[in-house]
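Participant: for reference, the sequence and a predicted model appear below.
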Amino acid sequence: MQVSAVKCGRIQVDGEMVPVSYIVKSSQKISHFLHRHEPPVMAWDVPILDKEDDVVTVWKPATVPVHPCGQYRKNTVVGVLQAEYGLAPLFPIHRLDRLVSGLLILARNATKADLFRQEIEAGKVQKLYVAKVVGEFPEDEQIVDVNVNYNAREGRSTAEVGNSCDGSSIKGKTACTKFTRISTNGIHSIVSCKPITGRTHQVRNLF
């Protein structure tokens, strides 16, 4: 396989094609080029809601990851903004799961990104999700405090609840969320979801 890659130029030395018999010299750079198809996303447009000198706010569509990760490189919010609007560099202030849509704030320089990071750590910036759920959600505020166990290999999470009777250990990381009903028609409910912690898939796993 490596022989054919050298012959067709996918393996190069210092940016140049070389024969299979070529002996690599000290400090030379070997590059191996691969063609990879990214998984498709259901939306390509990333609407810009507000653009300032050091901050840009966009509407992130569902199915599009925030930044390059896993199999995604170009089909990301950062990738789209760079390709379609020439916005670079960009520093995501926070992230939304790939399947989640919503407001996304990105800094346009490292100094502003660091300032946002400090404000988030100090609790001055908070996230609030709004979800539509099946059924009539309880009228009183609900606080759910469990562990979320994220499986990076499978890309999914499960909520883990401890059992003090059998002494079993709880997997995952602690996750606390406050849920408040905004409205309901008896069939569906609109619910405010305020995460106290920030865990991957936290909100969707607690319903």
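Facilitator: Received it, and whenever you're ready, just let me know what you need.
Participant: contacts and neighbour counts: CA atoms only from here.
Facilitator: Will do.
Participant: elements contacting the lengthiest helix in the chain?
Facilitator: Looking across the chain with DSSP state H, the single longest helix is helix 110-121. Based on contacts counted as 3 or more CA pairs under 8 Å, 6 or more residues apart in numbering; DSSP states H and E, the elements that helix 110-121 packs against are strand 91-92.
Participant: structure two is appended below for comparative analysis:
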Amino acid sequence: MLSGSRRRAARILVGCSSFLSCEMSLKRKDPEGESGTAGDRRKKSRGDDGESRYVPPPTRRRAGVSFGDDHFGETESYTENGLRKVRPYYFDFETYCKGRWVGKSLLHVFSKEFRSEPLEYYQRAALAGRLRLNESTVRDLSVVLKDNDFLRNTVHRHEPPVTAEPLRILAESGDIVVVDKPSSLPVHPCGRFRHNTVIFILGKEHNMKELHTIHRLDRLTSGVLMFAKTSEVSKKMAELVRERKVEKEYVCRVSGKFPEETLTCEEPILVVSYKIGVCRVHPKGKPSKTVFQRLGYNGKSSVVKCFPYTGRTHQIRVHLQYLGHPIVNDPIYNTEAWGPNRGKKGEVNMTNEELLRTLIEEHKAKQSLDILDVGEDDLQALNSGQPCSQSTSEAPMANPDGETPTQDEGDSLSADCGKEEVVKDDSSAETEGKGRGLVDPLCGECKIIRPDPSPKDLIMYLHALRYKGEDFDYSTELPEWAKDDWKED
């Protein structure tokens, strides 16, 4: 029981609190006042001339991957020649003005930082009304950018084909979804891929939406892939992986006669290029450990089980290359670009930049740059002596050419797959109703006729066979190329 004086003091404090709350609320309602919130201040941007522009506040993403029916309805897929294809569609890339762009013209920014398209393309796109600044059409690229300006670019988007092999559901509960991922299919939207991804196929064809990635597989790697339905489960599973309480088992087919005895490789792995996704054994790399066991040998190649104890990018592939038994059809680590011994024992007598150039030139000669996800901006960067891994080309305002780095061994964790995307997605109201799949007059890709890849060229002989934890055990059957009766081409 409070005394009279204490009750009066309490009433005074409550009254003061109410007054302060009311005053603060009134101040927040004034977007021009100094007491406004950061969100209010963000909506107005003033340049040196005092002119103000309305800038839409950033959209807060929900936890998980927030793709809905409006995104899934952007286009449609179809099967042809053993491939899953997506009809070209219109798409908006968005970005806020970066600090280094402030005070520079759009013409300057496009010419220096968005080199995947020639400058003439952006000039024509502006005249066609496809470039918008703070939601207003921009036709003059000489306009100078200001802090917090919001840019939107509508493009005609083409996606590379992937194998038509179906995405199988291995298990589903109230917390987890486990699938058998086909080779060539990215996990989430990244680079040039959006509808041809596991996330979009699960959402559009299986009505499984707002999933959280627990681990990732490289685009060319097939096998067990787990998703969480809630952020809580995602965090729990992530902790298990970090504490190495998840046993991972892979199977692959490698060149030559692999030793019969169990081998352990603990060579450190260094990332040469995040942009392209190339690694090598190097003393300055991160500690890595993989155990290998041979299952069989057919006189030409060996089937090997792999047990990665760490989760470095391309760990299994790099360690097999180091041991002199690269994966038979590995398009990166089993090529002549690494030298006469193809990187065995880490013998790569060239710098990282020389290695990247050699790899790109080899795939360029084979017309297989899509395997590396390399675009013209990367080629220009290399030709100018700029490291490809540090290219200043920005994907969000043009059709991106790269893929975010992914990992074979699945230790790359993300509670929100949306954060892994190269771009923020949205659909443009101005482009609704335009014919999907029709030739676009501004689109350079529409003018190119590309031959279809063979479905077998989209498969790499590396498969995530089993993931096992304290209270779960998910596995798939052996792929055809890992069976005893498989015949090599």
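Facilitator: Happy to help now that I have it. Just so we're clear, the structure is a prediction, and the values are computed from it rather than from any experiment.
Participant: just to revisit the earlier point, average gap between the longest helix of the first structure and the second structure?
Facilitator: Helix 110-121 of the first structure differs from its equivalent in the second structure by a mean of 1.1 Å after superposition (mean CA distance after the TM-score superposition for the first structure).
Participant: after the strand ranked longest in the first structure, which helix or strand is next?
Facilitator: The longest strand of the first structure (DSSP state E) is strand 173-184. Next along the chain after strand 173-184 of the first structure, taking DSSP states H and E as the criterion, comes strand 188-195.
Participant: equivalent range in the second structure for that following strand?
Facilitator: Matched against the second structure by TM-score structural alignment, strand 188-195 of the first structure falls on residues 301-308.
Participant: for stretch 49-63 of the first structure, same thing?
Facilitator: Mapping stretch 49-63 of the first structure onto the second structure (TM-score structural alignment) gives residues 170-184.
Participant: same deal with stretch 113-120 of the first structure?
Facilitator: Counting by TM-score structural alignment, stretch 113-120 of the first structure falls onto residues 234-241 of the second structure.
Participant: got the buried residues for the longest helix of the first structure?
Facilitator: Neighbour counts using 16 or more other CA atoms under 10 Å place Lys112, Ala113, Phe116, Arg117 of helix 110-121 of the first structure among the buried residues.
Participant: closest to His35 of the first structure among the residues you listed?
Facilitator: Nearest to His35 of the first structure, judged by CA to CA, of the buried residues of helix 110-121 of the first structure is Ala113 at 33.0 Å.
Participant: in the first structure, which spans are helices?
Facilitator: Under the criterion DSSP H, the first structure contains helices at 2-7, 77-85, 110-121, 202-205.
Participant: packing partners for the shortest one?
Facilitator: If I follow you right, that is helix 202-205 of the first structure. Using 3+ CA pairs under 8 Å, 6+ apart: helix 202-205 of the first structure touches strand 156-160, strand 188-195.
Participant: same list (the ones you listed) but as JSON lines, adding mean neighbour count.
Facilitator: Putting these into JSON lines (neighbours: other CA atoms under 10 Å) gives the following:
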{"stretch": "strand 156-160", "mean neighbour count": "18"}
{"stretch": "strand 188-195", "mean neighbour count": "19"}
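Participant: relative to Ala62 of the first structure, which of the ones you listed is closest?
Facilitator: Nearest to Ala62 of the first structure, of those and by CA to CA, is strand 156-160 at 16.0 Å.
Participant: show residues contacting that closest one.
Facilitator: 146-151, 170-172, 200-201, 205-206 (CA atoms under 8 Å, 6 or more residues apart in numbering).
Participant: rerun that using 10 Å as the cut-off
Facilitator: Outside of strand 156-160 of the first structure, the residues within contact range by CA atoms under 10 Å, 6 or more residues apart in numbering are 145-151, 169-175, 199-202, 204-207.
Participant: stretch 265-272 of the second structure now?
Facilitator: Here stretch 265-272 of the second structure makes contact (CA under 10 Å, 6+ apart) with 277-292, 308-310, 312-316, 318-320, 322-323, 345-346, 351-353, 355-356, 387-389.
Participant: these, buried ones only, as a PyMOL selection?
Facilitator: In PyMOL, a selection of the buried entries from the contacts of stretch 265-272 of the second structure looks like this (16+ other CA under 10 Å):
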select buried, resi 277+278+279+280+281+282+285+288+289+290+291+292+308+309+310+312+313+314+315+316+318+319+320+322+323+346+352+353+355+356+387+388+389
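Participant: map Gly9 of the first structure across to the second structure for me.
Facilitator: Correspondence of Gly9 of the first structure to the second structure, assessed by TM-score structural alignment: Gly129.
Participant: now for that match: which residues touch it?
Facilitator: Ser136, Thr137, Val138, Arg139, Asn153, Thr154, Glu430.
Participant: longest helix in the second structure, please.
Facilitator: Per DSSP H, the second structure has its longest helix at helix 4-28.
Participant: okay, that one sits on what stretch of the first structure?
Facilitator: Using TM-score structural alignment, helix 4-28 of the second structure pairs with nothing in the first structure.
Participant: for that helix, buried residues please.
Facilitator: Lys27, Arg28.
Participant: what do you get for stretch 135-149 of the first structure?
Facilitator: Within stretch 135-149 of the first structure, the residues that count as buried by 16+ other CA under 10 Å are Phe137, Ile143, Asp145, Val146, Asn147, Val148, Asn149.
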